[in-house]
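In: Let me see the structure of the following:
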Amino acid sequence: MSTPEPKERAGSFSSSSAETATHEDNEKLARLDPVGDEEKLKAPEELEIDDGGEDDGLLNRESARQPEPAQPAPSSFRSALIWMSINTFATIGIVFTNKAIFSEPSLKLAQLTFAAFHFFITWLTLFTISRPRFAFFVPRRATIRDIMPLAIAMSLNVILPNLSLAFSSVTFYQVARILLTPTVAAMNFVLYRATLPRNAILALIPACAGVGMVSYYDSLPTADASVKTTSGLGVLFAFLGIFASSLYTVWIASYHRKLNMTSMQLLFNQAPVSAFMLLYVIPFVDTFPVWAEVPVSRWVMIMMSGLFASLINISQFFIIAQTGPVSSTVVGHVKTCTIVALGWITSGRAIGDKSVLGVFVAIGGIIAYSVVMLQEKAKQAARGSR
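Out: Take a look at the predicted model:
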């Protein structure tokens, strides 16, 4: 779960360990950021369930030709809590599972192959839940020519963060993803002159400073071999991944408008194109392991990663439909804090390590930003109801 507002976007919910982040970052961004006037688009939860949404209008026009998809019925608090718990555990699970996979030297440099596998799992999951038996959404087709630029951006949005995870500590990887929010805000300002409230900008300053502190202290060499650190490559891939994810988040808004598709419809078209495209590049980029020598435990983890990806895709649909921005934001911060805490515990660092200050500053800043943006949305809703 932070966005390019004024617009909405679809995230690759499963492909990167960034579903923590990216997917979910895209969805959280959509729920929090301010919207402009002419560029205004609805947040994903509005897109999926609001009767007056742009995509709903499209579906209404198509209703004469095809049955309307069944939406999840409003469910109890217990049901929403179950899906949020599934999403939380799957998100945490995919980060640490992928980290374990990438810790295997023979698999660390097979990133494109791993991304293609996740794209296939993403498509298979969406294909399954779009069938009439489930009817979570109605698939719509886009031409390869239309979708190819976005598929390339989607691939970078997944591969670069995964490379960051492979060469970084989990703590640094997750804290660095906080920069997605200010980067998206900066891109929105440059491209669309969209501005944030003053208090939100002030909250992002310590968030960025905290990430800088973690970047510095986490990358310092240590005499203790048991302490997990971040390499220079990890820092480089992290910042490249943040730029790629931010560009993808901002850019995808125009595709929602251009193709008149919901997030799931767009992702359903992107995923297979991205996977197929990578097949042409994999032989020239990836370093393949001797597959027979890959431990069985790693194969189990790869299957678990795919399972977590599917659970994230499915649970995100219900979370968007059944919860509001406050619940979604709280869940997002719970996942961030949990991943950072578990990453710290497994890193071997002492409680008094200097980078812990940066962690608290960064997380405190992004939580303050979320509070400001939620208050701003509440004010906008109050003014709109008058």
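
In: Could you use CA atoms for every contact and neighbour count after this?
Out: Noted.

In: Give me the distance between Ala151 and Ser263.
Out: Note on Ala151: its distance to Ser263, by CA to CA, to the nearest Å, is 14 Å.

In: let's see this one next to it:
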Amino acid sequence: MNVLLLLNGLKGRALEELRSSLYNELRTSEGAKRQQQRFCGPVVAMSFNFMVAVGIILANKLVMGKVGFNFPIFLTFIHYSIAWLLLAFFKALSLLPVSPPSKTTPSSSLFTLGAIMAFASGLANTSLKYNSVGFYQMAKIAVTPTIVLAEFVLFRKTISFKKVLALVVVSAGVSVATVTDLEFNAFGACIAIAWIIPSAINKILWSNLQQQANWTALALMWKTTPITIFFLVALMPWLDPPGLLLFKWDLNNSTAVLISALLGFLLQWSGALALGATSATSHVVLGQFKTCVILVGGYVLLDSDPGFVSLCGAVAALGGMSVYTSLNLKESNESSSKQQNPLPKTKTSENVSEDSTVTNTATNVV
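Out: I've put the predicted structure just below:
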């Protein structure tokens, strides 16, 4: 009996110490970032984002189709408003990770990210309303080269020739897979083109701030969501059709919109985690992977027939995505191994370093 009491006491003490250490880790931005990286690596983050993305597609189809809620900007506004309320609840319970010091990240960067996020999310839902799924996916393909070009211009970041070939195969495969669903709409095409640049910059900023400035996904969402809500309110009169006050807010319709909003919060969170764990380009490739999996899965499980050409395109795109992912994992393993096992200095290099130091000192004295 005494032994059981002793074991229970030790177990309770260990749990309390674990809870205390985890709480202390969340009190600093560096500790919170370490916890996010520990529990949510690239595979977990991208799998989480993939499952939520599929769920919100079904929810938004229900809301905009069966429910008849044809106000995409206001729907996005509801998504971010619910997200902000949930984040405020987390903050009240001291569960929200601490933000990095203000001097490390200019307020202009956070303001820019919040504004661009409003345009990227709002225009995406508007494009999905006015365009076919095929045209929407064709527009998403253009985001990939835009990200590569923007990262080169802003950060001088380059990618290998093998990755370029893999991305070309992915883009060509998705084009072939969705070409049978192309329906042109002049207004929808303008919205899709206007969405490309904000979408690319949004992903780059999310990825860069988390990887370079010790931001966690939730902390960054807390800072930028109010700015996004403000700009969504400004976009509503321009892009949403009239008749919002005439919508019937009964129990079924309100529940469908609420479910879409909760999934929208999870999509934003999972997308931020994926961007923090990988890169902007990888996140775009994940979105195209989702499209191809749905296409092939519908053919295998639901007896849908998209056509032989579309299936070949989807299979080719999945192959390109697999190659691109393997190249990313290989580079990540190589970089981590170099960090863990730095090359020791040779004796010759040490002598050269010492000689150069003596020479420089002598020169300074003279």
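
In: So after superposing, what's the score?
Out: A TM-score of 0.65 describes the superposed chains when it is computed by TM-score structural alignment, normalised by the length of the second structure; 309 aligned residues with a CA RMSD of 4.7 Å.

In: Translate Ile302 of the first structure into the numbering of the second structure.
Out: Ile302 of the first structure is assigned Val257 in the second structure as its aligned equivalent, the criterion being TM-score structural alignment.

In: That match touches Val63, doesn't it?
Out: Yes. At 6.3 Å, Val257 of the second structure and Val63 qualify as touching, with contact defined as CA atoms under 8 Å.

In: Flag every buried residue along the helix or strand that contains Ile147 of the second structure.
Out: Mapping Ile147 of the second structure onto the secondary structure by DSSP states H and E places it in helix 143-155. When burial is assessed from 16 or more other CA atoms under 10 Å, helix 143-155 of the second structure yields the following buried residues: 143-151.

In: other SSEs contacting that helix?
Out: Packed against helix 143-155 of the second structure, as judged by 3 or more CA pairs under 8 Å, 6 or more residues apart in numbering; DSSP states H and E, are the following elements: helix 186-212, helix 280-301.

In: and the first one, how far from the first structure on average?
Out: Mean deviation of helix 186-212 of the second structure relative to the first structure after superposition (mean CA distance after the TM-score superposition for the first structure): 4.2 Å.

In: what angle do that helix and helix 143-155 make?
Out: 50 degrees (axes from the mean of the first three to the mean of the last three CA atoms, to 10 degrees).

In: and Gln35 of the second structure, how many residues sit next to it?
Out: Gln35 of the second structure: 16 surrounding residues under other CA atoms under 10 Å.

In: who's in contact with the closest residue to Ser260 of the second structure other than its chain neighbours?
Out: Spatial nearest neighbour of Ser260 of the second structure, excluding adjacent residues (CA to CA, 6 or more residues apart in numbering): Ala59 at 5.4 Å. By CA atoms under 8 Å, 6 or more residues apart in numbering, the contact set of Ala59 of the second structure is 256, 259-260.

In: mind checking what Ala59 of the second structure lines up with in the first structure?
Out: Counting by TM-score structural alignment, Ala59 of the second structure corresponds to Thr97 in the first structure.

In: distance of that match from Asp218 of the first structure?
Out: From Thr97 of the first structure to Asp218 of the first structure the distance is 21 Å (CA to CA).

In: Quick check: buried residues in stretch 84-91 of the first structure?
Out: Residues of stretch 84-91 of the first structure classed as buried: 84, 86-91 (neighbour count, 16+ other CA under 10 Å).

In: now those residues in a markdown table, with distance to Phe360 of the first structure and secondary structure?
Out: Written out in a markdown table, the entries for the buried residues of stretch 84-91 of the first structure read as follows (distance: CA to CA, whole Å; DSSP: H, G, I helix; E, B strand; the rest coil):
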| residue | distance to Phe360 of the first structure | secondary structure |
| --- | --- | --- |
| Met84 | 24 | helix |
| Ile86 | 26 | helix |
| Asn87 | 24 | helix |
| Thr88 | 21 | helix |
| Phe89 | 22 | helix |
| Ala90 | 24 | helix |
| Thr91 | 21 | helix |
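
In: Distance to Ser310 of the first structure for these - can I get that in a markdown table?
Out: Conversion of the buried residues of stretch 84-91 of the first structure to a markdown table gives the following (distance: CA to CA, whole Å):
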| residue | distance to Ser310 of the first structure |
| --- | --- |
| Met84 | 14 |
| Ile86 | 11 |
| Asn87 | 10 |
| Thr88 | 13 |
| Phe89 | 12 |
| Ala90 | 9 |
| Thr91 | 11 |
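
In: Relative to Asp25 of the first structure, which of these is nearest.
Out: Here the nearest of the buried residues of stretch 84-91 of the first structure to Asp25 of the first structure, counting by CA to CA, is Thr91; it sits at 11.7 Å.

In: Surely that closest one and Leu307 touch.
Out: No. Here Thr91 of the first structure lies out of contact with Leu307, judged by CA under 8 Å, at a distance of 10.9 Å.

In: Common neighbours of these two, please.
Out: Between them, Thr91 of the first structure and Leu307 have no joint contacts when contacts are counted by CA under 8 Å, 6+ apart.

In: Look through the first structure and tell me its longest helix.
Out: helix 355-384 (DSSP state H).

In: what angle sits between that one and helix 180-192?
Out: In terms of direction (the same axes, to 10 degrees), helix 355-384 of the first structure departs from helix 180-192 by 50 degrees.

In: Tell me which residue of the first structure matches up with Ile227 of the second structure.
Out: Using TM-score structural alignment, Ile227 of the second structure lines up with Val273 in the first structure.

In: how close does that match get to Gly358 of the first structure?
Out: Taking CA to CA as the criterion, Val273 of the first structure is separated from Gly358 of the first structure by 39 Å.

In: what's the answer for Val371 of the first structure, then?
Out: With distances taken as CA to CA, Val371 of the first structure is found 20 Å from Gly358 of the first structure.

In: The two: who's more crowded?
Out: Taking other CA under 10 Å, Val371 of the first structure and Gly358 do not tie; Gly358 has more neighbours (24 against 18).

In: Now do the contacts for that one.
Out: Here Gly358 of the first structure is in contact with 209-214 (CA under 8 Å, 6+ apart).

In: Setting the sequence-adjacent residues aside, check what's closest to the counterpart of it in the second structure.
Out: In the second structure, the residue matched to Gly358 of the first structure (TM-score structural alignment) is Gly313. By the measure of CA to CA, 6+ apart, the closest residue to Gly313 of the second structure outside its immediate chain neighbours is Gly173, 4.1 Å from it.
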